[in-house]
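A.B. asks: Structure for the following, please:
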Amino acid sequence: MSRSLLTPDSIDNRREPRYPVAWPARLRIATGQEIDVKVRDLSDNGIGLRSDHPIPQRDRFELVLGVPDLLDPRRLQAVPGTMSVAFLVMSHGEWRLGGTWADLTPPARKLLDQWIQKIKYG
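C.D. replies: Here you go, the predicted structure:
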């Protein structure tokens, strides 16, 4: 009997769909230093990031997303939040970090929900 192994990025491991985006973001690490990363996907309850720079192992990260304005995508809005880490791996020459939202303000939650709806339904 063959058994398929699921990778951390496998859609089968997720409870909800993730939607691809290409937004800038910054992670704050324990030393107070910030690491530039890219948001690669998001969902109602989670986020996927990638980085060319090493990311230290932690349970949570504070981050600030550069979320495009819904009416003028050339304008970015700084959206702060905290994520709980589900996985951190090196894959194809880049660090990949995925997790769930641990803390988002109501305005941040609303803006991300609006973006998911826009991506989902156009």
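
A.B. asks: Please count neighbours and contacts with C-alpha atoms only from this point.
C.D. replies: Fine.

A.B. asks: For the protein, just list every one of the helices.
C.D. replies: Taking DSSP state H to define them, one finds helices in the chain at 106-121.

A.B. asks: longest single strand anywhere in it?
C.D. replies: strand 76-91 (DSSP state E).

A.B. asks: Here is the second sequence; please produce its structure so I can put it next to the first one:
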Amino acid sequence: MTTPPEDVDALFDAPAAPPAPVLPTNPILGGAPSADGRKEHRVKVSWPARVQLPSGKVIELRVRDLSESGVGLLTEFHIPPSTVLNFVVGVPGLHEPTKITPVTGTIKTTYVVVQGRDLCCGGMWVSLPAEGRDILDKWIRRLRK
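C.D. replies: This is a model prediction of the structure:
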């Protein structure tokens, strides 16, 4: 069962969720520094997502990796660094991959680099409700095995 597009669209019209604090790195999930100096190792994914730009425009993109502190995005649109964005990602079910759960939050972009015709953009969590964090943490643990 998938989430209908109109339900995902409605997420951007819903009132903003109260910000939840971003939790510190969880050593159980592998919080040791990586080769590029990051505190967490990224896990590769390819999940559909949307962000709402400060202008109000909503763009579709893909999450290419994630960690406890943020996400790596792949897009055709330029998103400037240090931009705070409303964010929603369609996360497949751990045991039922066709069941998609929308996870919403707020990210702040950290960098943008060109990769072919696409732009790779990094985002750090500004807010991520506990339920969404729990879903993402379960995927991170599974993909790190």
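
A.B. asks: what span of structure 2 lines up against the longest strand of structure 1?
C.D. replies: With TM-score structural alignment applied, strand 76-91 of structure 1 matches the range 100-115 in structure 2.

A.B. asks: average gap between that stretch and structure 1?
C.D. replies: Taking mean CA distance after the TM-score superposition for structure 1, the mean distance separating stretch 100-115 of structure 2 from the aligned residues in structure 1 is 1.1 Å.

A.B. asks: Quick one: map residue 129 of structure 2 onto structure 1.
C.D. replies: Taking TM-score structural alignment, the alignment pairs residue 129 of structure 2 with residue 105 from structure 1.

A.B. asks: who are the neighbours in contact with that match?
C.D. replies: Residue 105 of structure 1 makes contact with 80, 81, according to CA atoms under 8 Å, 6 or more residues apart in numbering.

A.B. asks: hmm, back to that, between helix 106-121 and the longest strand of structure 1, find me the angle.
C.D. replies: Using axes from the mean of the first three to the mean of the last three CA atoms, to 10 degrees, the inter-axis angle of strand 76-91 of structure 1 relative to helix 106-121 is 70 degrees.

A.B. asks: what's strand 76-91 of structure 1 in contact with?
C.D. replies: 8, 46-47, 57-69, 95-105, 108.

A.B. asks: ditto for stretch 57-69 of structure 2
C.D. replies: Contacts for stretch 57-69 of structure 2 (CA under 8 Å, 6+ apart): 22, 25-26, 40-53, 71-77, 89, 124-125, 136-137, 140.

A.B. asks: how does it look with 6 Å?
C.D. replies: Defining contact as CA atoms under 6 Å, 6 or more residues apart in numbering, one finds that stretch 57-69 of structure 2 is touched by 42-52, 71-75, 124-125.

A.B. asks: what span of structure 1 lines up against stretch 49-68 of structure 2?
C.D. replies: Counting by TM-score structural alignment, stretch 49-68 of structure 2 corresponds to 25-44 in structure 1.
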